[in-house]
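Enquirer: sequence and predicted structure below; questions after.
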Amino acid sequence: MDETLIDETNYAGEMRGKVLPALARCRSEGWMEPAEADGLAPVPSPGKLHYLCYDAAEFRAAQGNAGARSCGTVVIVHGFSEFAAKYSEMIWYFLCQGYSICMLEHRGHGYSPRDIDDPALVWIDGYRRYIADLAQFVTTIGKQSADGRPLYLYSHSMGGGIGAIMVERYPALFDKAVLSSPMIAPQTGMPTWLARPLMSLMCGIGQGKHVVFGQGGFPAEFSIEGEEAMSEARAHWYYDRRAEDVHYHSNSATYGWVREALRMSREALRPSACERIETPTLLCQAGKDIWVLNEAQNRFVRQVQDAGGNLRMVRFADSAHNMFCMPNRALGPYLNTLFSFLGDSTR
């Protein structure tokens, strides 16, 4: 992968001059009705969910490499407060390897509908809505893109928690799955046994849509504090994209979102759910993660493996939570691990 890595010393120039124009030539945009499923209440506010697709054949043709083989389709599932455009560089790498991409923006993120007025806050009425929306997206748009070829999952952080439940509930849906820094359990700053009743209490007294204590609005200035291991060029690029578009200002959790994140964690870690995983799965763990609990990832891995599931964990000891935002010296090994797993026909 080293020959295709974006040059950090000219990161913005390469993104504007090479990556974004190439993505624009093979991108299509769509809108999906929210899922209706048993146990889901009507959506709190109307509106269709936003998604983007990137066609590998069109990408290769534009690059003058129309004869290269197609490897299938990867469904990217983004994390908390993220948006599709944050994954532009990762989408570039997937396309370079021959994978088409489909990516849904979760409710409350990007250009998808929001159920709260403050664009900096993230709230969801129930985590099962994330699961139902993604399942509908994968079985329609994702399957259509794959067109009989392999269908893969690449999920990060909150998206990794959603992805874990997807492979538990739908063991035959994906050919392979990657959970990158997955939110098997969120880092709340307090023991989970205390956080659960506290979040329920705050929601019960009408504070569900209020920002969690200690968090705030969209930051007025760029800062990499707390995740200094990341590539500053990449982190600054993503901040600038967020700053220029209010749809990307999602930044802070509400009490209602944390309550649902903890409920999602409980489902993902249920032993009977872990036993259902059949999809060959790679879990990438960041050694310097400050946003999710590595102990919960370890427990998840043990439970799946003890049940005979095909799950492998690779720990990147020096990596921050956003492994795809690391400097090239760390990003290269991460991508090599990822593409080696996806391309290994024995797994």
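Expert: In hand now; what should we look at?
Enquirer: contacts, neighbours, all on C-alpha from now
Expert: Will do.
Enquirer: quick one, helices of the stretch 151-300 of the chain?
Expert: 158-169, 192-204, 232-243, 255-268, 271-274, 294-306 (DSSP state H, counting those that start in this stretch).
Enquirer: and I290, what does it touch?
Expert: I290 makes contact with 187, 226, 320-321 under the criterion C-alpha atoms under 8 Å, 6 or more residues apart in numbering.
Enquirer: mind putting the helices of the stretch 151-300 of the chain in a markdown table, distance to K288 included?
Expert: Formatted as a markdown table, those follow (distance: least, C-alpha to C-alpha, whole Å):
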| stretch | distance to K288 |
| --- | --- |
| helix 158-169 | 17 |
| helix 192-204 | 20 |
| helix 232-243 | 16 |
| helix 255-268 | 20 |
| helix 271-274 | 25 |
| helix 294-306 | 9 |
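Enquirer: next one: P46 relative to M15, how far apart?
Expert: Using C-alpha to C-alpha, to the nearest Å, we find P46 at a distance of 35 Å from M15.
Enquirer: what of E29?
Expert: With distances taken as C-alpha to C-alpha, E29 is found 20 Å from M15.
Enquirer: of these two, which one has the most company?
Expert: Between E29 and M15, counting by other C-alpha atoms under 10 Å, M15 is the more crowded of the two (18 against 11).
Enquirer: buried ones in the strand or helix carrying Q144?
Expert: Q144 is located in helix 143-146, with elements delineated by DSSP states H and E. Using 16 or more other C-alpha atoms under 10 Å as the test for burial, helix 143-146 gives 143, 145-146.
Enquirer: included below, for side-by-side comparison, is a second structure:
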Amino acid sequence: MINDPKQWLLKRPSDDHPEWALWADRELQSFWEQVQEASFTAADEVKLHYAFYQHPKSRGWVVISPGRIECYIKYKELMLEVAAQGYSVATIDHRGQGFSERISDHPQHGHVEHFDDFVRDFADFMLELKALIGEQPCYLLAHSMGGAIGSLYMASYPHPFRAAALSAPMMGVHTQPVPATIVNSFVRLGHWLNAKLAGNRPRYVTGMQDYSDCTFEANELTHSQARYQWFRALYLDNPQVQVGGPTWQWLMQSMEAMEELPRVAPVIKTPLLILQAEQDRIVKPEPQKDFMRLLTHPLSRLQQVRGSYHEILMESDNIREPAIRSIFDFFEQN
């Protein structure tokens, strides 16, 4: 039986090879059988799930904070790559998504009562991992919404992270062709009307709906057909992890969290690597640049990932691999 994660990774073909899907079904799944799945209860009694791999010769820990609607099973390949570098790795399912408990009566609502709940959950998650991590070096790897959560966590709590890499962090969202000021006013009005008419009962933002599969050709997340189809198949095979569009409350809370990020940036004393997706159609680049200018650690930097859609960590090999190398190099340097 293979115990060295490098051996599973060495068998991986390129993502444009017809055997990639077979590798994911066999070798990647074999690695996943070594991963442990667990849960803990948040301060408000919400049950949160997570997965972790404890490397037998661990040189440190990488903790992953995923994006909106994401589940830790989507991070199988990345967790294997982290393990192949000699790290132990853990990934949380944020409240209201993945295998974690839902906050709304409708299980597909992308909902949260307060964005700070995400941040507090992450702080509790780090306490949950404390005995496993011990005195080992620890690093944060966060994507999109997870980047906003991780940034607010580092600004608000004592933490063990020596460095953090933020992949396409959610610091401002695309609203084109409508100006952001008009969209913000619309969100505030919609949130107010929902509170008045629905008694604050969670409801989808106008035009949003339950989880629906999108063809690869129409997707704006990744150029990798193999990884995209693999992730969509995972969600079809595990319908309990599916999440649809955001509610008014989620959108309002996220908008306020994004407004808070520039104010807390100078407080973060940890070196940050911000990976900016050049062709991102989900989050805007300008707020990421503004956030970067406010950071105080001299080793913090912003790196544009050429040709990438929003999901840098799920991109085609030619786009993704240099970004992954940059992340591990950044961790090594810190």
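Expert: Everything's here; your move. Bear in mind that the values here come from a model prediction, so they are computed numbers and not experimental data.
Enquirer: follow-up on the earlier one: single out the most deeply packed of the helices of the stretch 151-300 of the first structure.
Expert: helix 158-169 (a mean of 26; mean count of other C-alpha atoms under 10 Å).
Enquirer: now that helix: which residue numbers in the second structure?
Expert: Under TM-score structural alignment, helix 158-169 of the first structure corresponds to residues 145-156 of the second structure.
Enquirer: now the matching stretch on the first structure. Mean distance?
Expert: Mean deviation of stretch 145-156 of the second structure relative to the first structure after superposition (mean C-alpha distance after the TM-score superposition for the first structure): 1.2 Å.
Enquirer: break down the stretch 101-250 of the second structure into its strands, ranges please.
Expert: Here the stretch 101-250 of the second structure has its strands, by DSSP state E, counting those that start in this stretch, at 138-143, 161-167.
Enquirer: how distant is the first one from the center of its chain?
Expert: In other words, strand 138-143 of the second structure. 9 Å (C-alpha atoms, centre = their mean, to the nearest Å).
Enquirer: who are the packing partners of it?
Expert: Packing partners of strand 138-143 of the second structure (3 or more C-alpha pairs under 8 Å, 6 or more residues apart in numbering; DSSP states H and E): strand 61-65, strand 161-167.
Enquirer: next: the longest one.
Expert: Packing partners of strand 161-167 of the second structure (3+ C-alpha pairs under 8 Å, 6+ apart): strand 138-143, strand 272-277, helix 317-333.
Enquirer: let's have these in JSON lines, adding distance to Y235 of the second structure.
Expert: Formatted as JSON lines, these follow (distance: least, C-alpha to C-alpha, whole Å):
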{"stretch": "strand 138-143", "distance to Y235 of the second structure": "18"}
{"stretch": "strand 272-277", "distance to Y235 of the second structure": "24"}
{"stretch": "helix 317-333", "distance to Y235 of the second structure": "22"}
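Enquirer: mind putting these into CSV with mean neighbour count and distance to G207 of the second structure?
Expert: Converted to CSV, those look like this (neighbours: other C-alpha atoms under 10 Å; distance: least, C-alpha to C-alpha, whole Å):
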stretch, mean neighbour count, distance to G207 of the second structure
strand 138-143, 24, 25
strand 272-277, 24, 26
helix 317-333, 16, 32
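Enquirer: how about the nearest residue to the aligned residue in the first structure for V243 of the second structure, chain neighbours excluded?
Expert: Mapped onto the first structure by TM-score structural alignment, V243 of the second structure lines up with S250. In space, and not counting its chain neighbours, S250 of the first structure is closest to A120: 4.1 Å by C-alpha to C-alpha, 6 or more residues apart in numbering.
Enquirer: ok, that neighbour - how many residues close by?
Expert: By other C-alpha under 10 Å, 23 other residues sit near A120 of the first structure.
Enquirer: what does it align to in the second structure?
Expert: So A120 of the first structure corresponds to Q108, using TM-score structural alignment.
Enquirer: tell me the contacts of its match?
Expert: Neighbouring residues of Q108 of the second structure by C-alpha under 8 Å, 6+ apart: 210-211, 242-245.
Enquirer: which among those residues count as buried?
Expert: Buried residues within those, defined by neighbour count using 16+ other C-alpha under 10 Å: 211, 242-245.
Enquirer: quick one: which of the helices and strands packed on strand 161-167 of the second structure is nearest S254 of the second structure?
Expert: Among those, the nearest to S254 of the second structure by C-alpha to C-alpha is strand 138-143 (14.7 Å).
Enquirer: that closest one versus strand 61-65: what angle between them?
Expert: Orientation note: strand 138-143 of the second structure sits at an angle of 30 degrees relative to strand 61-65 (axes from the mean of the first three to the mean of the last three C-alpha atoms, to 10 degrees).
Enquirer: quick check: closest non-adjacent residue to V112 of the second structure.
Expert: Spatial nearest neighbour of V112 of the second structure, chain neighbours left out: W250 (5.2 Å); criterion: C-alpha to C-alpha, 6+ apart.
Enquirer: okay, now E220 of the second structure: neighbour count?
Expert: 16.
Enquirer: map it across to the first structure for me.
Expert: Using TM-score structural alignment, the equivalent of E220 of the second structure in the first structure is E227.
Enquirer: its match: what's its closest spatial neighbour, skipping adjacent residues?
Expert: Spatially, and ignoring its direct neighbours in sequence, E227 of the first structure is nearest to A320 (6.2 Å; C-alpha to C-alpha, 6+ apart).
Enquirer: these two touch, right, that neighbour and Q285?
Expert: No: in terms of C-alpha atoms under 8 Å, A320 of the first structure does not count as a neighbour of Q285; the distance is 9.3 Å.
Enquirer: got a list of what the spatially most central residue of the second structure touches?
Expert: For the second structure, the residue nearest the mean C-alpha position is P66 (1.9 Å; C-alpha atoms, centre = their mean). Contacts for P66 of the second structure (C-alpha under 8 Å, 6+ apart) come out as 72, 91-94, 142-147.
Enquirer: and these as JSON lines, adding distance to P158 of the second structure?
Expert: Compiled in JSON lines, the contacts of P66 of the second structure are given as follows (distance: C-alpha to C-alpha, whole Å):
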{"residue": "Y72", "distance to P158 of the second structure": "25"}
{"residue": "T91", "distance to P158 of the second structure": "19"}
{"residue": "I92", "distance to P158 of the second structure": "19"}
{"residue": "D93", "distance to P158 of the second structure": "21"}
{"residue": "H94", "distance to P158 of the second structure": "20"}
{"residue": "A142", "distance to P158 of the second structure": "18"}
{"residue": "H143", "distance to P158 of the second structure": "21"}
{"residue": "S144", "distance to P158 of the second structure": "22"}
{"residue": "M145", "distance to P158 of the second structure": "21"}
{"residue": "G146", "distance to P158 of the second structure": "18"}
{"residue": "G147", "distance to P158 of the second structure": "17"}
